[in-house]
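J.: After the sequence you'll find the predicted model.
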Amino acid sequence: MFEIFKIGIGPSSSHTVGPMKIAQAFVNIAQDKDVLQDTHKIKIELFGSLGATGIGHSSDKAVVLGLIGMNPENINMKIAKVRFEEVLEHKKINLLEIKRVDFDFTKDLVLYANKFLDFHSNGIKLHFFDKNGKVLLSKTYYSIGGGAILDEEDIGKSENEESVTLPYSFNSADELLMKCRENSLSISTLMMENEKSIRSEEEVKEKLLEIWKVMEECIKIGCETTGVLPKMGVRKRANEIFNRLKSKDGFSMIDPLEVMDWINLWALAVNEENACGGKIVTAPTNGAAGVIPSVIQYMNRFLGNSLKEYDEDKIVKFLLTAGAIGILYQKNASISGADVGCQGEVGVACSMAAGALAEAMGGSIEQVENAAEIGMEHNLGLTCDPVGGLVQIPCIERNAMAAMKAVNAARMALNGDGKHFVSLDNVIKTMFETGKDMMNKYKETSQGGLAVNIVEC
């Protein structure tokens, strides 16, 4: 569960959170190998999508902060800003804040926009040298989506399921449904039983509610904040919509579709805060972080008994179900826009939210699977072509559209009996194949689609 939902910072899980974690892991290895004190010079190389959109996604800044020793889960942004500005001003970086070396952004950090490594589009190479130019440590990493990272040396190694035998492990949606049927379990209950193999039920609930707390706070900040988004100067919209909606006397039956405005608002608020580099939850990525919080808030506000008191158990079950669906995509496809396009980010988030909402609304396991399938089927082929390499356009609006689509998918599934022609397993396989067939210019490189058809003034 907590490989799917992780607390971090914006604007991108794969381009900001991942690179920061990679740099931190590398410098920690250097310290463990006793080569940090002998380091005199460093070089960092960003490849593929990281090279093409690294500036827009603050990948360069993230790597520097990671080398200083900062972690995306508990980073103090005020301190981070000061440290980063010191690096720019003095052209020196303090590795783990114990070893100060020269660092020039124009020479020591190289972004290769058209050069790709074999395994994944998000590749990073890091090198430490001594005073004579001899390589002390050199490693290649990949940021594979949702903040997850992979050392090149670990590629192809068999996975160890946390050294824990899960009571209900599953590798496909069919297997998940089969184990639910055999044991008379809902998807959320099965997931909880698996999580209890690693930590207590109380800890699982506590961590999931902390995840929701960060999501909810992100909605709040996004709704209350005005101004423009960084770098491109796109005007924030969430606050204006929020003020207009809250000025009305409750939900209007004159316009029953007003609920759509609220769903759109919550998704926009989260992704505007993400674009500003705020505290965010990967769900399953930062680029798609607004979908699940928006749908949960819809469940809380419009499907609950009170506008003030949330049903915490329902939120926990929602996240457990969404997590199960996310795991299927992570195991059998990809959640990286640089790997399979935006269908792997917003599409997966839509599928997760749709299935989770279907269970929250009383759906059977078959209806949950159907909702998740609908959510992805109608996101197949969705490209990732951010304008200027930034997450403002079209990513923010796309989250709002996907949140609405998730609600619709859940309701469509609940109006059926769970029987349908295309299975979730088939649509996951199709998404992965579609992503692999997609041209690189449509996979988070900003070299095709909207990214090149909008004239920037």
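T.: Everything's here; your move.
J.: Could you use CA atoms for every contact and neighbour count after this?
T.: Will do.
J.: Tell me which stretches of the protein form strands.
T.: Counting by DSSP state E, the chain has these strands, from start to end: 6-9, 41-47, 92-95, 99-102, 109-112, 122-129, 135-145, 148-151, 279-282.
J.: Comparing the ones you listed, which comes out most buried?
T.: strand 279-282 (a mean of 30; mean count of other C-alpha atoms under 10 Å).
J.: biggest helix in this protein, by residue count?
T.: Secondary structure of the chain per DSSP state H: the longest helix is helix 201-224.
J.: Packing partners of that helix?
T.: strand 6-9, helix 187-195, helix 238-246, helix 258-275, strand 279-282, helix 291-302, helix 312-332 (3 or more C-alpha pairs under 8 Å, 6 or more residues apart in numbering; DSSP states H and E).
J.: Check it against this one:
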Amino acid sequence: MPHEAISVFDIFKIGVGPSSSHTLGPWRAAQQFVTRLTDQNRLNQVSHLKVLLYGSLAKTGKGHGTDVAVLLGLCNEDPVTIDVDSIDPKFQSIHSNRVLPLNGTLDLSFDPKKDLEFLMNESLPFHPNALSFLVTLHNGEAFSETFYSIGGGFVVKEGETNNDKEQVDLPFPINTSEEVLHWCRKTGLHISDVVLENEHAWREESATRAGLTKIWEVMKACVYRGCHTEGILPGGLNVQRRAAALNKRLLKDRSYTNFESWVKAIRDGGNDFKYILDWVSCFALSVNEENASFGRVVTAPTNGAAGVIPAVFLYYYVFCEGADINKIHQAMLTASEVGSIFKKGATISAAMGGCQAEIGVSSAMAAAGLTEVLGGSQRQCLMAAEIAMEHHLGLTCDPIGGLVQVPCIERNTMGAIKAITATQLALQSAPDYAKVSLDTVVKTMWDTARDMSFKYKETAEGGLAVHIPISLPEC
């Protein structure tokens, strides 16, 4: 069986909320399309452009900001570097002026109400998250290209396969958890060490560590900003932000001036179980409130589940063994391998597998990473990942109003707490006696995903989404 090479930086991507599959993926697809036009010397020949959104992208696209992402991607804005405060003004400018600065250089007549279509009742067979770009050139020639956002910010162009991509030979090729254990037994390395060796196929270790540190800094900044921002989340559901109020209540009158002094103020509050529990919830809430507000987050492995890993790793950073960046690197590397195994053997797309594919996978990733840095063996790490996912199996994706807010934000707190619990169970258990392997739970998750009704897969047509009466404004 061929081994798909997935880097830690494929799993952890810096981007903009609220969704990796519905925001970041379409954004990247639009950028790729513009790059192809430029490479083919067709950009300046474009006279008309139309965008079609299919399936889940159509049904929950407004709530997930798919229209915003596509238009900014066509402008060649980058989700990693764009000033998040400029997103809405740029989007509104296109709407009001009916002009799209294609690639930031060509002012193209474009009416989003007519030229960006949400095809609610049409879905393409390869994946529910599909979008097509239809182009007419000045000479009358017309053509189209279709892309699929397959989860976690990953994008596939129709007609392309893995064989079309640059092939990377890894020293330790891995598709399954059993293969992870094989290499660990053979080398005596920790899971994180095996992953780090594989990363050498792409770059030097120093570059990998610098990249991991940057990811961690973005996670910390997101938590800090979310814990200090009040107000109502956008989208019309009128959800009140809670992280800032909880942060203030937990800290009482302790003062601080930056992230590190904030961490000290948190530590000074003690280590009572309820206190720690509240902080883990606060960390997770803060990230996903930022995510819901088009803030800068890290896919972990998706935007909708972006709060689980920062919350769990900050639990370790603040309340366990301190601020050793190398330990954080370890946790991230191990977590990324678990995310890769789920992507290869099942899915990390809620449109394909429900919320078990997002919160469930992120919880499993966090549990594995935390277990390693707390001294767990390789088998205990994978056992922790299995426990975390086992108790997310069947979790549906039923966002009210198609917004990544209810129940999504609170689900991140649940995923974080389950990850910590799974870690503690694994550390106190002997994997020899485990009845379920991680590979078995991956297969079970995929079977469950295929059996699940489509209405529970990020369509806002089932579950809470149809039982909570709301009236959202037209976007």
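T.: Perfect, thanks for sending it. Quick caveat: nothing in here was measured; it's all calculated off a predicted structure.
J.: Superposed, what's their TM-score?
T.: Laid over one another, the chains give 0.95 as their TM-score (TM-score structural alignment, normalised by the length of the first structure), with 449 aligned residues with a C-alpha RMSD of 1.5 Å.
J.: sorry, back to before: which bit of the second structure covers the longest helix of the first structure?
T.: Under TM-score structural alignment, helix 201-224 of the first structure corresponds to residues 205-228 of the second structure.
J.: in the first structure, what residue sits furthest out from the centroid?
T.: Here the centre of the first structure is the reference, and by C-alpha atoms, centre = their mean the most remote residue is N132, at 41.0 Å.
J.: Pull out the buried positions in the longest helix of the first structure.
T.: Within helix 201-224 of the first structure, the residues that qualify as buried are 204-205, 207-209, 211-212, 214-216, 218-223, counting by 16 or more other C-alpha atoms under 10 Å.
J.: Out of those residues, which is nearest to D425 of the first structure?
T.: Among the buried residues of helix 201-224 of the first structure, L208 lies closest to D425 of the first structure (C-alpha to C-alpha), at 26.2 Å.
J.: wait, what's in contact with that closest one?
T.: Contacts for L208 of the first structure (C-alpha atoms under 8 Å, 6 or more residues apart in numbering) come out as V316, L319.
J.: For the residue nearest to the spatial centre of the first structure, which non-adjacent residue is closest in space?
T.: Residue closest to the average C-alpha location in the first structure (C-alpha atoms, centre = their mean): T285, at 0.9 Å. Closest residue in space to T285 of the first structure, ignoring its immediate chain neighbours: G146 at 4.3 Å, by C-alpha to C-alpha, 6 or more residues apart in numbering.
J.: can you count the residues close to the one you found?
T.: Number of residues near G146 of the first structure (other C-alpha atoms under 10 Å) recorded here: 32.
J.: do the same with R36 of the second structure
T.: Using other C-alpha under 10 Å, R36 of the second structure is surrounded by 13 other residues.
J.: what about the aligned residue in the first structure for D78 of the second structure, neighbour count?
T.: Counting by TM-score structural alignment, D78 of the second structure lines up with N71 in the first structure. Neighbour count for N71 of the first structure, taken as other C-alpha under 10 Å: 20.
J.: show me the residues around the counterpart of F33 of the second structure in the first structure that make contact.
T.: Aligned by TM-score structural alignment, F33 of the second structure pairs with F26 of the first structure. Going by C-alpha under 8 Å, 6+ apart, F26 of the first structure touches L67, L126, K139.
J.: thinking I315 of the first structure is in contact with I296, fair?
T.: Yes - distance between I315 of the first structure and I296: 7.1 Å, which falls inside the contact criterion (C-alpha atoms under 8 Å).
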